[in-house]
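Asks: Output the structure for:
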Amino acid sequence: MFKKKNLTAAVVVSASAALAGCDQFFQDASDREVDITQMSPEELAEHLVLETDSYRMDQEVQEGGTGRERMQQDEVQALCSLEGSPDSETAGQVVAAARASYERPDGGVELGDWRRGAELARSGYGYRVGHNNDDHGTREPGANCYACHQMDPAETTYGTIGPSLANYGRERGTDESVLNYVHEVVSNPHQYFPCTYMPRFGRNFLTEEQISHVMAYLLDPESPVNQ
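Replies: Take a look at the predicted model:
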């Protein structure tokens, strides 16, 4: 087994550094029952995020619930909050948990509109919480696929964290087995790639309709991805 990694500490390390220089913060902290000077960096990060007013944990989030509830890890997140690649036992637990939570759409998997999918693939909008959180009532959240993948071969700007998906549909087709596999990966990629960096879009980040559009952009023969 490998060492535990505190994700909250990683998220707020810059905030902790900034607060370290604020006299008012430490003056206020001295009046509290908690002695932050006795905390490890990880404990301090957890305290700043969850137990003080440094972050708006009571703010409602678009997927439902509050910011505090968003910070609570589910089984897959807890298993993957580890340093290094998961060992075989952990990987098996992650895959099992991911598959247990997966739901195939009623009526089967279908492709949507690849043009809508192209827009979603390029958009990184959505789910930011802060003083000016994203408004999903005026603009839908995006999938941000290009942050990690090449898709349209004509595009020149894309990330390389994930594999190239150029010509994906042209090489694999669109039969039922391909549709089911791609939906499973987009919805919850941990079913095949335990502890991957890829988001679980089926967990309230994209609707089933949006997922169908992204899949069409990836698989439709008319999509520029497959030209």
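Asks: contacts and neighbour counts: CA atoms only from here.
Replies: OK.
Asks: so Leu50 makes contact with Arg68?
Replies: Yes - the pair Leu50 and Arg68 qualifies as a contact (CA atoms under 8 Å) at a distance of 7.1 Å.
Asks: and Ala216, that one's in a helix?
Replies: Yes - counting by DSSP: H, G, I helix; E, B strand; the rest coil, Ala216 is part of a helix.
Asks: Next, count neighbours for it.
Replies: Ala216: 26 surrounding residues under other CA atoms under 10 Å.
Asks: Check the spacing between it and Glu171 real quick.
Replies: To Glu171, Ala216 is 14 Å away according to CA to CA, to the nearest Å.
Asks: What of Gln27?
Replies: Counting by CA to CA, the gap from Gln27 to Glu171 is 63 Å.
Asks: One more, so I can put them side by side:
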Amino acid sequence: MAATFSLGRWQLSRAAEKQALLAALAERQRLPALAGAALAAPAADGPALLYRTVILRGTWLPERTVYLDNRVMDRRTGFYVLTPLRLAGADAVVLVQRGWIPRNFEDRQVLPPVATPAGEVRVEGRIAESPSRAYALGADGTGAIRQNLDLDAFRAETGLPLASLVVWQTGEPSEGLLRQWPAPDSGVEKHHGYAFQWFGLCALIALLVLWFQVARPLRRSSSHD
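Replies: Here you go, the predicted structure:
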């Protein structure tokens, strides 16, 4: 009983930690937007920048665009489109997850057209640790269509001075792309579910102890009398 009760309380404490983290992330999103220089700085504090809003200015490198396959948005399957952005006035490149586009179901190898403006652009987004990931079998490929994209491997593959964080572009649909990104998942509901299971098991053990150690002996004693 003590063990299961303690485990239940531990799961509740984990849920409280995750809720505090969500509150902190929401507070970060309300802070003023950062400039792209915050990502270009070599000593940038990655964890402190996560989920902050950022405004980037630079030029797209469309020849390095990557399409992440099997991504769902608005209950449809398609690609997440990622393109490196060379920051204006800095020797740094930021990988931007620009949005989602539907796939061609007649030929999955046909890349859907994405409008990529030339010249300097302004991009507003949310700082993230890495591109969106999905379950994959085997190693990631090196073509335009991939299942996942590892930032360090992509940096070595392209030779680009990629920042250690990426940006998920936000805003209304544009350039043929949707941007209904999922909200951060803290797993609070999971911890509450585990806590309920442990407390339920604790209650069951308590009932069994009462039955076998108290109620049943009392009934036997009464029947003998």
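Asks: Give me the TM-score for this pair.
Replies: Here the TM-score for the pair of chains, by TM-score structural alignment, normalised by the length of structure 2, is 0.22; 93 aligned residues with a CA RMSD of 6.6 Å.
Asks: which stretches of structure 2 form helices?
Replies: Taking DSSP state H as the test, the helices found in structure 2 are 2-29, 37-40, 46-49, 151-158, 188-209, 216-224.
Asks: most tightly surrounded among those helices?
Replies: Across the helices of structure 2, averaging neighbours per residue (mean count of other CA atoms under 10 Å) puts helix 37-40 on top, at a mean of 20.
Asks: Tell me which other helices or strands that one touches.
Replies: If contacts are counted by 3 or more CA pairs under 8 Å, 6 or more residues apart in numbering; DSSP states H and E, helix 37-40 of structure 2 sits against no helix or strand.
Asks: okay, the helices of structure 2 in JSON lines with distance to Arg122 of structure 2 next?
Replies: Putting the helices of structure 2 into JSON lines (distance: least, CA to CA, whole Å) gives the following:
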{"stretch": "helix 2-29", "distance to Arg122 of structure 2": "19"}
{"stretch": "helix 37-40", "distance to Arg122 of structure 2": "14"}
{"stretch": "helix 46-49", "distance to Arg122 of structure 2": "19"}
{"stretch": "helix 151-158", "distance to Arg122 of structure 2": "22"}
{"stretch": "helix 188-209", "distance to Arg122 of structure 2": "36"}
{"stretch": "helix 216-224", "distance to Arg122 of structure 2": "76"}
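Asks: Quick one: closest of these to Ala128 of structure 2.
Replies: For these, proximity to Ala128 of structure 2 was assessed by CA to CA; helix 46-49 is nearest, at 8.2 Å.
Asks: list the helices and strands the closest one packs on?
Replies: So helix 46-49 of structure 2, by 3+ CA pairs under 8 Å, 6+ apart, packs with no helix or strand.
Asks: I'd say His213 of structure 1 and Ala121 touch.
Replies: No - taking contacts as CA under 8 Å, His213 of structure 1 lies outside contact range of Ala121: 9.3 Å.
Asks: Looking at the helices of structure 2, spot the one closest to Gln97 of structure 2.
Replies: helix 151-158 (12.1 Å).
Asks: ok, Val182 of structure 1 touching Met215?
Replies: Yes - between Val182 of structure 1 and Met215 a contact is recorded at 7.3 Å, counting by CA under 8 Å.
Asks: Who has more neighbours out of these two?
Replies: Met215 (25 against 19).
Asks: buried set for the helix or strand hosting Ala91 of structure 1?
Replies: Using DSSP states H and E, Ala91 of structure 1 sits in helix 88-101. For helix 88-101 of structure 1, burial by neighbour count (16 or more other CA atoms under 10 Å) applies to Thr90, Ala91, Val94, Val95, Ala97, Ala98, Arg99.
Asks: distance of the fifth one from Arg170 of structure 1?
Replies: This means Ala97 of structure 1. Distance from Ala97 of structure 1 to Arg170 of structure 1, counting by CA to CA: 32 Å.
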